[in-house]
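>>> Attaching a predicted model along with its sequence, questions to come.
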Amino acid sequence: MKSIFHNPDNQQINFLDKRYYTKDNVNYYPSVTTVLEALPKGWALEQWKKDLGHNADLVLERAAKEGSNVHDAIESYLGGAEVRWQDEKTGNSYNLTEWTSILRFVDFWETYQPELIANEMNIISDTYRLGGTIDIVCRIAGQLWLIDAKTSNSIYDSMELQLSAYATMWNEVAPEKIERTGILHLKAQTRGADKTGKKIQGLGWQLKEFDRHYSQAWQSFQLLRGVWDECNPDYKPANLTLPDRVKLKRTA
């Protein structure tokens, strides 16, 4: 989703709220992750924030940045580009955690050799009044998967609901329906391939499935959406319009 619009004729820059999606700049729908903000975070997270104090925001911001960097690298890799630890043009390099996650994704992809169907696909549903960005849709061993790569330390309940929403939105427009969904956890505690051959995993990564089918989780998401709608009856994105140039004004 494009979030920055530059109008040189009006000398303006419009920064759109990334939490919302739109097809026509008239009707705005919340992102799936925005709706999930209505889900209680749990006692453990709140206690962690309390113990860490002001540093908690810095840690969360850093984790989000790392996740974004890894997703960008995965998108480039799946697009056929060579991903290097250090960019020769900018001199920027991935930190150890990011590069490890990237290599774990490569291990997954090279080991199971999925057929890529879609990657970083923006999807907007007028029916469900939702928007989102699907990480990966691919075919593994003949089955169509919807996968979301995560660099978090743990797997959370909200991730199951996120997958259910993406799968439902995909099924609304795509001729081939999603058969299985999973979180590709790039910080798993796995020590290698599953000896039984039943699980898709490797050293430090695992394609985690949830116990119930995503159609059942979608019902839970809809209940949560009802709560979110009650708290946001007239939701609109907070767009910010700024001038695109400045110049010192000299007085006579």
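Arrived safely, thanks for sending. Numbers count the residues shown, from 1 in each chain.

>>> only C-alpha atoms for contact and neighbour calcs from this point on.
Fine.

>>> For stretch 29-38, measure first residue to last.
15 Å (C-alpha to C-alpha, to the nearest Å).

>>> Identify the residues contacting that stretch?
19-22, 124, 129-132, 158, 161-162, 165-166, 224-225, 227-228 (C-alpha atoms under 8 Å, 6 or more residues apart in numbering).

>>> Check the residues you listed for burial and list the buried ones.
Among those, the ones that count as buried by 16 or more other C-alpha atoms under 10 Å are 19-22, 124, 130-132, 158, 161-162, 165-166, 224-225, 228.

>>> Against that first model, consider the following:
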Amino acid sequence: MAGVSTIKRGGSRFYVDPDDGRIKVPGVTSIAGMAPKDFLTYWNAKIVAETAVEHRDTVLKLAERDPAGAVDYLKGAPRRYTRAASDLGSAAHDMFERQARGDTINPRHVHADIKPHVRWFDEFLQEIQPEFLHLEETVWSDEHLYAGSFDAIARIDGEVVLLDWKTSKAVYDSVALQLSAYRYANRIILAETGESVDVPAMTGGAVLHVRPEGWQFVPVECGEEVFRAFLALREVFDWERDGKKGVVGRPIAKGGEQETGTMRRAA
């Protein structure tokens, strides 16, 4: 059976073993997502505040007739922003894969929002001249029970490296965790045939960061030390999903004048 299917459970992505559908392992991105993201608290507040200011007329009119709706509109601002960025990133990734495979791209069929990205990716191909060994394949770790989909493995200037395409505002450190997980997985499951092949030895990883205004090729450390951090998050994933369930038991003794819901109703 070719390819590897995925499912979503509890907000996390799981990969289904193509040989045994009973085996499901968490995805690399979901595991890397276990790392603390304190900055998101401030980012969410910033997006909500900007939405309130930039769309104040809309918010005020909505608040007059539907206060709860106005609150929901503002609360949903970060989610809408993230979804729009994700949609743009997905569309750009699709084009990047086609360009990497050598497909002819008709500019008239490219959405206006990603035309600059397509242009810069083509410039990257011409300038860096990567020789692609694998594109958009799935890695599987039998040893540590995880899987994930990488963008590319390529030979550049005689060295084999992992590549990741990014269209986000910045290159975030979490990409190092992802690349290390791909690098040290046990095998690649080929989408076309379902055959498993060894993950090639690599010297490192890099991000091609493509924005409307240009592109940059950024090296990323994804060696064994980074991989150990990823494996720690793999343990955290299991803890958050199952390990913490039931660790706090029922009281075996109590006293004082604690007021329970039952006592309040009885009063």
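Structure received. As the structure is a computational prediction, the values presented were derived from the model and not from experiment.

>>> out of everything not next to it in sequence, what's closest to the counterpart of W218 of the first structure in the second structure?
The alignment partner of W218 of the first structure in the second structure, by TM-score structural alignment, is F227. Take F227 of the second structure and drop its neighbours on the chain: the residue closest to it by C-alpha to C-alpha, 6 or more residues apart in numbering is S180, 5.1 Å away.

>>> residue in the first structure matching the one you found?
Aligned partner of S180 of the second structure by TM-score structural alignment: S164.

>>> Buried residues in the helix or strand containing its match, which are they?
Using DSSP states H and E, S164 of the first structure falls within helix 157-173. Within helix 157-173 of the first structure, the residues that count as buried by 16+ other C-alpha under 10 Å are 158-170.

>>> The equivalent of E137 of the second structure over in the first structure - how many residues pack around it?
Mapped onto the first structure by TM-score structural alignment, E137 of the second structure lines up with M121. Counted by other C-alpha atoms under 10 Å, the residues lying close to M121 of the first structure total 14.

>>> Which residue in the first structure aligns with S86 of the second structure?
Counting by TM-score structural alignment, S86 of the second structure corresponds to A64 in the first structure.

>>> same question, D164 of the second structure
Mapped onto the first structure by TM-score structural alignment, D164 of the second structure lines up with D148.

>>> could you list every residue that touches its match?
Contacts for D148 of the first structure (C-alpha under 8 Å, 6+ apart) come out as I134, D135, I136, L163, G182, I183, L184.

>>> if you set the cut-off to 10 Å instead, what comes out?
By C-alpha atoms under 10 Å, 6 or more residues apart in numbering, the contact set of D148 of the first structure is 71, 120, 133-137, 159, 162-163, 166, 181-185, 207-208.

>>> what's the closest non-adjacent residue to the aligned partner of W228 of the first structure in the second structure?
Taking TM-score structural alignment, W228 of the first structure has F237 as its aligned residue in the second structure. Nearest non-adjacent residue to F237 of the second structure, counting by C-alpha to C-alpha, 6+ apart: I31, 6.0 Å away.

>>> so which strand or helix has the aligned partner of that neighbour in the first structure?
Taking TM-score structural alignment, I31 of the second structure has V35 as its aligned residue in the first structure. In the assignment (DSSP H and E), V35 of the first structure maps to helix 32-35.

>>> Right, I'll call it a day here.
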